[in-house]
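A.B. asks: just to be clear, the model below is a prediction. Sequence and coordinates:
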Amino acid sequence: MTLDPRLAGRRVTVRVPATSANLGPGFDTLGLALSVYDELEVTAVDEPGAHVDVHGVGEGVVETDASNLVVRSIAHVFERAGVELPGLRLIAHNTIPHGRGMGSSGAAIVGGVMAAKGLLEGIVDLDEDALLARATELEGHPDNVAPALFGGLTIAWMGDRGPQHKRLTVHRGVSPLVCVPDASTMSTAMARTLQPESVPHTDAIFNVSRSALLIAALIQSPELLFTATEDRLHQSYRASAMPETDALIQTLRQAGFPAVVSGAGPSILVLCADPGERLRAAELVEQHRATPWTMHMLAVDVLGATVVTHPVEGLA
């Protein structure tokens, strides 16, 4: 492969939302895009390799060379497209917490995939299916990357044509509250080791009914969110690894608030039916939290990841 001259000096900016996956009963299937964002600026340069500047979350910790997850994601898309990768200069402004169940790794992957889409504009066309396929190849499953790519509420599944998704618009009353512990983290890989290989038939039926109800609650009937967020498939098995998360969820649910583990945890997502309920949930967290938690009153992101291409003259 030879470097395409159209890449020289091309610059793109990318914005990617945080996500919350599972949403209680929708294990490995449902995901929601949230109004917290990582922003990237990526420039194709003539020097080989990658140079990364990270600001905000992950500064001084995240890799700043070709091993950076965003860079690896860009490289993966270029390789699959059969286009030689140029040198890259990446500036990342991160606000999505790392290791807290808000989709930070999925956002990094989607950020790289979208940056590659922008850099390859006019060279290789990447449609929605291709974007989701490339992101899923890197992430391993589509439930976090789908809402980060497309926004809103997404249903994601694996089919004969690879990963597929359906995007739905969330009822305007739904008011997410995310409670993030200041100290503890949880990796998705670690959380998955706590899952049993099989579950009782009655629990499987229970979750099928609740996940179906959750779709209706989120798009049409928010008053059903408490019942719709009940789960028997994964949260109880992970509770011992996140005792503070479990205790706060139990406190919230006993008071009637639809609280669930956000992604793999340890953050908590409260899917309130209206802003007033969200304020009451936040007051309860403030009264009963045993350790420091940061509360975020968020909106549902409706755009998903965006990329803007800025052609420049000459080499950067």
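C.D. replies: Yep, it's here.

A.B. asks: going forward, measure contacts and count neighbours with C-alpha atoms only.
C.D. replies: Fine.

A.B. asks: can you give me the strands for this structure?
C.D. replies: Per DSSP state E, the chain carries strands over the ranges 11-21, 30-45, 50-56, 87-94, 153-159, 162-168, 175-181, 259-261, 268-272, 293-297, 306-310.

A.B. asks: residue 189 is nearest to which of those?
C.D. replies: Ranking those by proximity to residue 189 (C-alpha to C-alpha) places strand 11-21 first, at 14.3 Å.

A.B. asks: residues near residue 80, how many?
C.D. replies: 9 (other C-alpha atoms under 10 Å).

A.B. asks: for the longest helix along the chain, which positions count as buried?
C.D. replies: Looking across the chain with DSSP state H, the single longest helix is helix 201-219. For helix 201-219, the neighbour count (16 or more other C-alpha atoms under 10 Å) marks 204, 206-208, 210-211, 213-219 as buried.

A.B. asks: cool, and stretch 301-316?
C.D. replies: Under 16+ other C-alpha under 10 Å, the buried positions of stretch 301-316 are 301-309, 316.

A.B. asks: dump those to a markdown table, plus distance to residue 48.
C.D. replies: Output for those, formatted as a markdown table (distance: C-alpha to C-alpha, whole Å):
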| residue | distance to residue 48 |
| --- | --- |
| 301 | 36 |
| 302 | 37 |
| 303 | 33 |
| 304 | 31 |
| 305 | 27 |
| 306 | 26 |
| 307 | 23 |
| 308 | 23 |
| 309 | 21 |
| 316 | 12 |
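
A.B. asks: try it against this one:
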Amino acid sequence: MEPVVGAPIVADDAVRSVTVTVPATSANLGPGFDTLGLALSVYDTLTVSAFDDDRLEIEVAGSGAEEIATDADNLVFRSIAHVYADVGREVPGLRIHAVNGVPHGRGLGSSGAAVTAGILIAKGLLAGDVDLDDDALLRLATEMEGHPDNVAPALFGGLTIAWTGERGPQHKKLLVHRGVAPVVFVPGFTMSTSLARSLQPPQVSREDAVFNVSRSALLVAALTQSPELLLDATADRLHQDYRGPAMPETLRLVQALRAAGFAAVVSGAGPSVLVLADGPGARQRAVDVADAMTDTSWDAHMLAVDVRGGTVRDRAEGST
């Protein structure tokens, strides 16, 4: 998941240029379906210049580059345009250079990262004309993404609890205990989020609902105060087993890791697997378990929890 290096030179005729960095995210974390999300230290970096014309130039390098639209259908551009329309401004000419480190189609929030990048690009380009606070950023990102559990940690970093209330999408950011050491196992195959969601039943039993409520509450405590509780806290009955038939290799790895005592969950809609280990030594033992799964090759990435979230820097002023 190493990004491709090399940013473009900003054109002399640019009205304004910004650089945005957005982290990968892992949503659900087991029982926290559509509610909990965690920012991870893998990043998309975009450099964008605005012009006094109607040009649209998009260049993409890194993960998914060959599949990403480079016209007005591009998700980053559509997210920028969504913000401009919301505040009643006309989208300027744009040159977008994206270097994608977040794996695409692997359950690590690549679409949420693209949406978040677009929202932050618009924030940076509009600075001094329109000021967008955190509530506005989350609302606009959720309108594009559909739900806030991936965009909240991408925007704000750390562990986030996201919900929708009378004031629209809301979030609470929490700091993760320093003893929590994430490792992500990324396979060579992808998974469609819409397919994964279609496999879930419209209703679940009261027993399963209560089970997940208890584990979600416990997970917040485990991640922030008591990492020794993570195995019990990451148990789930609402979505992972139902999605298993679409990604049997993922389910087998989760089961093998949990049987070995690791807090393993499907990352987002999958097919990547997230392990919330309790230290570097535990992470290596988890890698050994994955290496023993000879039917599938898993690329292990030992990561940190990103605490900053998305950042935007004006290239002229050097601000964040």
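C.D. replies: Great, that's in hand. Fair warning: this is a prediction, and the values are worked out from it, not measured in the lab.

A.B. asks: please state their TM-score.
C.D. replies: The TM-score (TM-score structural alignment, normalised by the length of structure 1) is 0.95; 305 aligned residues with a C-alpha RMSD of 1.2 Å.

A.B. asks: just curious, which of the buried residues of helix 201-219 of structure 1 is nearest to residue 57 of structure 1?
C.D. replies: Looking across those and measuring by C-alpha to C-alpha, the closest to residue 57 of structure 1 is residue 218, at 30.1 Å.

A.B. asks: what does the closest one align to in structure 2?
C.D. replies: Under the alignment (TM-score structural alignment), residue 218 of structure 1 pairs with residue 223 in structure 2.

A.B. asks: isn't its match up against residue 174?
C.D. replies: No. With contact defined as C-alpha atoms under 8 Å, residue 223 of structure 2 does not count as touching residue 174 (9.1 Å).

A.B. asks: what about the aligned residue in structure 1 for residue 51 of structure 2, how many residues nearby?
C.D. replies: Mapped onto structure 1 by TM-score structural alignment, residue 51 of structure 2 lines up with residue 45. Neighbours of residue 45 of structure 1 under the rule other C-alpha under 10 Å: 20.

A.B. asks: same check, this time on residue 284 of structure 1
C.D. replies: Residue 284 of structure 1 is flanked by 16 other residues according to other C-alpha under 10 Å.

A.B. asks: thinking it is in contact with residue 253, fair?
C.D. replies: No. With contacts defined as C-alpha under 8 Å, residue 284 of structure 1 does not count as touching residue 253, sitting 10.9 Å away.

A.B. asks: what distance do you get for the closest residue to residue 37 of structure 1 other than its chain neighbours to residue 45 of structure 1?
C.D. replies: Leaving aside its chain neighbours, residue 37 of structure 1 sits nearest to residue 17 (4.5 Å; criterion: C-alpha to C-alpha, 6 or more residues apart in numbering). From residue 17 of structure 1 across to residue 45 of structure 1, the span is 27 Å (C-alpha to C-alpha, to the nearest Å).

A.B. asks: for residue 279 of structure 1, same thing?
C.D. replies: 48 Å.

A.B. asks: returning to what we had before: ok, so of the buried residues of stretch 301-316 of structure 1, who is nearest residue 293 of structure 1?
C.D. replies: Among the buried residues of stretch 301-316 of structure 1, and counting by C-alpha to C-alpha, the member closest to residue 293 of structure 1 is residue 301, at 22.6 Å.

A.B. asks: just checking, that closest one touches residue 151?
C.D. replies: Yes. Residue 301 of structure 1 is in contact with residue 151 according to C-alpha under 8 Å; the separation is 5.6 Å.

A.B. asks: picking that back up, is it possible to get TSV of the strands of structure 1 that adds distance to residue 66 of structure 1?
C.D. replies: Below are these laid out as TSV (distance: least, C-alpha to C-alpha, whole Å):
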stretch	distance to residue 66 of structure 1
strand 11-21	18
strand 30-45	13
strand 50-56	5
strand 87-94	9
strand 153-159	30
strand 162-168	27
strand 175-181	30
strand 259-261	33
strand 268-272	33
strand 293-297	33
strand 306-310	21
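
A.B. asks: quick one, helices of the stretch 51-200 of structure 1?
C.D. replies: Taking DSSP state H, counting those that start in this stretch to define them, one finds helices in the stretch 51-200 of structure 1 at 69-81, 104-119, 128-139, 145-150, 188-193.

A.B. asks: in CSV: those, plus distance to residue 11 of structure 1.
C.D. replies: Formatted as CSV, the helices of the stretch 51-200 of structure 1 follow (distance: least, C-alpha to C-alpha, whole Å):
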stretch, distance to residue 11 of structure 1
helix 69-81, 13
helix 104-119, 7
helix 128-139, 19
helix 145-150, 20
helix 188-193, 32
